[in-house]
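Novice: Pasted the sequence and its predicted model underneath.
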Amino acid sequence: MRNNCWSDPALLAARVLIAGLFLGGAVQKLVSPADVQALLALRGLPVALIWPAFLFNLVAGLLLVTGVRVRSTSLLLAAYCGGTSFFHLIPADPWQMSIFVKNWAISGGCLALAVAGSGRWALRPDIRNQASL
């Protein structure tokens, strides 16, 4: 992958696009917490869990954008998406089922980013093992 002139810009684009989902989720939780709190309540969880989720979304999104700790952040985000997908497992609601499936797709993107690392266009490039990609 190091020989491709497009790999570093592509990794930057991947980081920014995936981060956009999490940064948007942080904004949504901050601006309209009732929607997420309703999903938490539906599963019998404390609605106050929205705030650690907000913080995680915000910090993880910023880490991806800046290219800091991309591999570990991406692994955590993949697990987060897999876990939070079950909040949307409502078979009677096609919209929620769409979100359920999209969360698994996002997990896949995060796993790919965890393998690829940050690329060179990052505040803290993670270029180890990229020569073999």
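Specialist: On my side now, so go ahead.
Novice: Could you use CA atoms for every contact and neighbour count after this?
Specialist: Will do.
Novice: What separation do you get for Pro99 and Leu89?
Specialist: That one is not Pro; residue 99 is Ile. 9 Å (CA to CA, to the nearest Å).
Novice: just checking, what packs against the helix or strand harbouring Ala78?
Specialist: Under the criterion of DSSP states H and E, Ala78 resides in helix 70-84. Contacts defined by 3 or more CA pairs under 8 Å, 6 or more residues apart in numbering; DSSP states H and E place helix 70-84 against helix 50-66, helix 94-116.
Novice: Use this one as the comparison:
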Amino acid sequence: MEKLNPFVSLVARILLSIMFVMAGYGKIGGYEGTQGYMEAMGVPGSLLPLVILLELGGGIALIVGFQTRIVAFLLAGFTFLAALLFHLQPDDQMQMIMFMKNVAVTGGLLLLVAHGAGALSIDGKLKASRS
């Protein structure tokens, strides 16, 4: 299989990460509202700090390519679970679009699990230094 251009991998990581970084940051500013929404959907609001940590910290980790496979795996599980809990509403077209967006993002994250971050990453630099 032909190797992807390292810049393509970098851009893909950044594009996948933007959503998580912005969402995590936004949840800090709208903490009470987000916590209330979670609880209204049957999810304990006490989990919000972990959600923020995963979205913000995980998003940044993906951008720089640090522990990419692990972080992408965790974000993929989180994203798919969020799709099921918050967006699987077949009678609401907008929610179903959000559901499918989350499913697609989960697929992109699973590609990172399978292929790693690429050469332009902390993971790539660590791998090269071991060789």
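Specialist: Now that the structure is in, tell me what you want to look at. None of the values given here were measured: they were computed from a predicted structure.
Novice: Do you know the score for how well these two fit?
Specialist: In this superposition the chains share a TM-score of 0.84, using TM-score structural alignment, normalised by the length of the second structure; 125 aligned residues with a CA RMSD of 2.0 Å.
Novice: For the helix holding Ala78 of the first structure, give the aligned segment of the second structure as residue numbers.
Specialist: Mapping helix 70-84 of the first structure onto the second structure (TM-score structural alignment) gives residues 68-82.
Novice: right, and the helices and strands packed on helix 70-84 of the first structure - which one's nearest Ala10 of the first structure?
Specialist: Proximity to Ala10 of the first structure (CA to CA) singles out helix 94-116 among those, at 10.7 Å.
Novice: I'd say Leu16 of the second structure and Gly107 touch.
Specialist: No: if you go by CA atoms under 8 Å, Leu16 of the second structure and Gly107 don't touch, sitting 10.6 Å apart.
Novice: Neighbour count for the two, which is higher?
Specialist: Remark: of Leu16 of the second structure and Gly107, Leu16 carries more neighbours, 19 against 15, as counted by other CA atoms under 10 Å.
Novice: The more buried one matches what in the first structure?
Specialist: The alignment partner of Leu16 of the second structure in the first structure, by TM-score structural alignment, is Ile18.
Novice: How about the secondary structure of its match?
Specialist: helix (DSSP: H, G, I helix; E, B strand; the rest coil).
Novice: got the contact list for the residue nearest to the spatial centre of the second structure?
Specialist: In the second structure, the centroid-proximal residue (CA atoms, centre = their mean) is Leu75; its distance is 4.2 Å. Shown in contact with Leu75 of the second structure (CA atoms under 8 Å, 6 or more residues apart in numbering): 54-55, 58, 106, 109.
Novice: rewinding a little: quick one: the match of Leu16 of the second structure from Gln37 of the first structure, how far?
Specialist: Relative to Gln37 of the first structure, and taking CA to CA, Ile18 of the first structure is found at 23 Å.
Novice: Then Ala48 of the first structure?
Specialist: 8 Å.
Novice: What of Leu11 of the first structure?
Specialist: 34 Å.
Novice: In CSV, list the helices and strands packed on helix 70-84 of the first structure along with distance to Gly82 of the first structure.
Specialist: Formatted as CSV, those follow (distance: least, CA to CA, whole Å):
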stretch, distance to Gly82 of the first structure
helix 50-66, 14
helix 94-116, 6
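Novice: out of these, nearest to Ala41 of the first structure?
Specialist: helix 50-66 (10.7 Å).
Novice: relative to helix 94-116, how tilted is the closest one?
Specialist: 50 degrees (axes from the mean of the first three to the mean of the last three CA atoms, to 10 degrees).
Novice: Which positions within helix 50-66 of the first structure qualify as buried?
Specialist: Within helix 50-66 of the first structure, the residues scored as buried using 16 or more other CA atoms under 10 Å are 50, 53-54, 56-66.
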